[in-house]
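>>> The amino acid sequence is not available; the structure is as follows:
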């Protein structure tokens, strides 16, 4: 990939000029940065700003350690976005084309549990400009021994700081196919990651109108950070919890991806503005098919247009948040747990399963 990227760099630059000109002529666009601002493109990076990342150049393998401060749009439809970062080694501002840099988040001076499940504290990153294989993540173990891990070969999971930040945040709990919003009251420390405990609010209210707390050890759970998936069921018994999350999305004004039940052109992207939906506990409501047809979701798409989407045409809704979606490990099938284990091996930042 790197070989051909370098070989065709001149051709790529020529193509960019042609594509940019053709795009502006076809769609009568004069100002691409203005277009991107109107599309609220920065929302994609909303939860990444002001965090530290390792940026890797796809072509040269050069590594930069930086804090992501902003996203800058440039007048080039092929490479319209730049990461505005503060280089943590030089303290200088830099602009990186997002199309040629991959990036992953790091938490300096925080604890990580890698393959041997021993707590390691990430204290620094050693960069060698003359040898890409000389770039290392530097950890300290419990006895203050330095441990070096090569950046290009180390798949870094989320740090413990990520899970500690669940405290006082909304969490999405999936149980028996139903997704509900809970609240994380506290996160209790342990010597091993599987021993950490989450204290959550219960979904149900007791007869005395008291809300009990639930305690889960991380070893009991499957945790999927940041990316939340809300399936829309045909069964109306799920309507109340679906309605709760959609109203939460409206209140938070989060960018949402609405997947529709059709083979092509099946994604609408934007911000949910209104939901016309009746909960399932209205007597005989499910028999009134004419009312079902009136159930709609109003979305302001990224082009600024408000569209009505029939609720029964929606497959699922996906959005990102700073917490996670969790489910009880014992309630998932063996094949699902196996799939999650494989995902953890290759992309440990996407899932936590012990």
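All right, it came through fine. Predicted model, so just to flag it, every value in this text is computed and none were measured.
>>> use CA for all of it now, contacts and neighbours both
Fine.
>>> Sketch out the strands for the stretch 101-250 of the chain, chain order is fine.
101-105, 111-113, 119-126, 136-140, 146-150, 170-175, 178-188, 197-205, 211-217, 221-231 (DSSP state E, counting those that start in this stretch).
>>> got those as a markdown table, with mean neighbour count columns?
Conversion of the strands of the stretch 101-250 of the chain to a markdown table gives the following (neighbours: other C-alpha atoms under 10 Å):
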| stretch | mean neighbour count |
| --- | --- |
| strand 101-105 | 17 |
| strand 111-113 | 20 |
| strand 119-126 | 19 |
| strand 136-140 | 20 |
| strand 146-150 | 15 |
| strand 170-175 | 20 |
| strand 178-188 | 19 |
| strand 197-205 | 17 |
| strand 211-217 | 14 |
| strand 221-231 | 19 |
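>>> what about versus this one:
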């Protein structure tokens, strides 16, 4: 007994489970008190389930699948109002539970093959469930119908054949499974043309506009032999070159071939025919076969099915991780082929056509750009023209900014992608200096900030050319002659109105030079890639300057303001100095003893000044308390260098018979300036504070973003004009009042159209205001508090708060 207890106490998973359980209880307490989960409660729950299952099973894969399968039960219930996402979660839920249950049996019987087999066949479960819930378009949208997946299916047939021969004949050919798989790949390659036509329902075309286009482009690409042309009607926009070297084919996949501009269509066709001309499908087959040969020589498992039918020496989890590394490496070669196809199309004279087509495709898939999941393609509702315009604008802005300073998320997401990033493809097409090999490695190279600056300078001319392409495309597509006039019509200047009158340190993202200036006004441009400029007064030289917003990152500065810099007492910012070359400078602070402290503007991450809250005095603020948002008036701000004496007083005076004065020290609060975001509760009928917020938005004519529970057209931007809330105090109808299908919001959107939205469809709202949202530190969980400490250390300009040292 004592030995068992001692073993238990020394088991790290038991100790970890106990600690995480304590944090989970605290998260549950916060949820019960506020009727809302904290920011990190989902992560805590997943980790708790993971470590609890691991404590019993001692299997990492089973624990991962179990943690997510339990969590997905919650997700399926909570997202029942999202038809498409809910179905996708159901697919994941069934698949994860299938693997999890298999893992439990595997642990109980001490037989890893049960878990391994379930994992190996999980893909086919996803495929089958997707087909049942969405039909054939699920397979097309997620590109499950392709030679690669057909190869996987034939791999199973090959393994079954080998196992049958091995068990029921004197022959032992298990060791020759690699030969069987190699022959399978050859067979798939040879028959890929008719197989894909059959699987995708591609209709062969022998005449018409598309065939004429292909014939014209084919000559310029240099293809003399016949290329079969096909078309498939699906709610996506794609094209593909396929078939063996003796059976070259090309297909366009779209909802309507007429939706593609003729010049863009020529660019797309040129790219696909470049694949055919260079026999890239054959090269891909050779790469796959070479991969199998190397695996055979080193004795590494070929597929997941080796774990279902064979007995590999490599543990499944290790195989998964190594396989990810292998495919990260192999995808480099695939991206190189894509780069060479782009280059051949460019050299054939389709440079601008292909660049324009890529911008159009990126806009089409805008909502699922970085996560690779565009639920719009799985629903019946079609995207409105207004939302298409917003997608084209957002995409142009995204590409322009990415050519200056790409996000790490987009770079990392490309590691396991067969195509280079669109913004890299566009500059490689417009720039003759970027080789396909260099292009394939750019996601790795640009992870370093110094390389980002190098390539931003190199791509400057191509970025300007892309601006011309994007603006021309936008004007043609939406018949907008005056882009700046269009931006003024949708009141873009309102988005940036709170920047006017404030002082910022501006840093050029490419050159690295600093400017310290005060924003005098916002200048709306005629450029969809960068819709505004800052007109500033340089506070060091006194000159007026105009700065392109996309080129600069800005840091809010408050001279003579107090700043928390990790110390218990704040420092006072006296002035800013910038070196002659403008590449560096210093913040000049003084402490409570008037000692001068210098901090480099290149190295020191300046947080928000706590004196920002002084400007809140006498104005409205939004207080997030007990899981609800309330409007309060900031009655007074008592400034002090002593945190215990820096006091804010708030008064809730907009709701009758519910007057409440609140007084807090600055170090008891978390303040997020300007951006207010809030998700309504289900029983808004009984929540006077939420109704009051809606009435205020209506009366103040605030530009508001309404995020809807829809896979498409899920954002309305505009001004709340009327609120219809059915308040029913009859207890017999309480159950019905909790559902607010009859509660509607009437909105005048930025395009001048009147729109009615059911509150049941609103996920959350967001708007900007000159003050901010305030919440109590005492209401956040321990884990959330720790995350704020870490966030404040690495990204201090997210909140006004003081958590002390980590």
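Everything's here; your move. Remember, it's a predicted structure, so these values are computed and weren't measured experimentally.
>>> what's the TM-score for these two chains?
Scored against TM-score structural alignment, normalised by the length of the first structure, the superposed chains reach a TM-score of 0.91; 351 aligned residues with a C-alpha RMSD of 2.4 Å.
>>> that older thread, just put the strands of the stretch 101-250 of the first structure in CSV and tack on distance to residue 291 of the first structure.
Below are these laid out as CSV (distance: least, C-alpha to C-alpha, whole Å):
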stretch, distance to residue 291 of the first structure
strand 101-105, 47
strand 111-113, 52
strand 119-126, 56
strand 136-140, 58
strand 146-150, 59
strand 170-175, 28
strand 178-188, 23
strand 197-205, 29
strand 211-217, 34
strand 221-231, 21
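>>> Looking at the first structure, which strand is longest?
strand 314-328 (DSSP state E).
>>> what's the angle from it to strand 211-217?
Counting by axes from the mean of the first three to the mean of the last three C-alpha atoms, to 10 degrees, strand 314-328 of the first structure points 70 degrees away from the direction of strand 211-217.
>>> whereabouts in the second structure does strand 314-328 of the first structure align?
Using TM-score structural alignment, the residues of the second structure aligned to strand 314-328 of the first structure are 762-776.
>>> So which bits of the matching stretch are buried?
Neighbour-count burial for stretch 762-776 of the second structure flags 762-765, 767-769, 771-776 (criterion: 16 or more other C-alpha atoms under 10 Å).
>>> neighbours around the closest residue to residue 88 of the second structure other than its chain neighbours, how many?
Spatially, and ignoring its direct neighbours in sequence, residue 88 of the second structure is nearest to residue 130 (7.7 Å; C-alpha to C-alpha, 6 or more residues apart in numbering). Using other C-alpha atoms under 10 Å, residue 130 of the second structure is surrounded by 21 other residues.
>>> And residue 130 of the second structure, what's its match in the first structure?
Residue 130 of the second structure maps onto nothing in the first structure when the alignment is built from TM-score structural alignment.
>>> Next one: residue 130 of the second structure from residue 141 of the second structure, what distance?
11 Å (C-alpha to C-alpha, to the nearest Å).
>>> Residue 11 of the first structure -> the second structure?
Under TM-score structural alignment, residue 11 of the first structure pairs with residue 462 in the second structure.
>>> what about whichever strand or helix holds its match, how far off from the first structure?
Taking DSSP states H and E as the criterion, residue 462 of the second structure maps to helix 460-478. Aligned to the first structure and superposed, helix 460-478 of the second structure gives a mean residue distance of 1.6 Å (mean C-alpha distance after the TM-score superposition for the first structure).
>>> Remind me what the host helix or strand of residue 788 of the second structure packs against, helices and strands.
Assessed by DSSP H and E, residue 788 of the second structure sits inside helix 782-794. Counting contacts by 3 or more C-alpha pairs under 8 Å, 6 or more residues apart in numbering; DSSP states H and E, helix 782-794 of the second structure is packed against helix 12-34.
>>> What range does the helix it packs on cover in the first structure?
If you align by TM-score structural alignment, helix 12-34 of the second structure falls outside anything aligned in the first structure.
>>> List of residues touching the helix or strand just after that helix?
As assigned by DSSP H and E, the chain's next helix or strand after helix 12-34 of the second structure is helix 41-57. Contact with helix 41-57 of the second structure is made by 13-14, 16-17, 20-21, 23-24, 27, 60, 62-64, 66-68, 70-71, 104, 107, as judged by C-alpha atoms under 8 Å, 6 or more residues apart in numbering.
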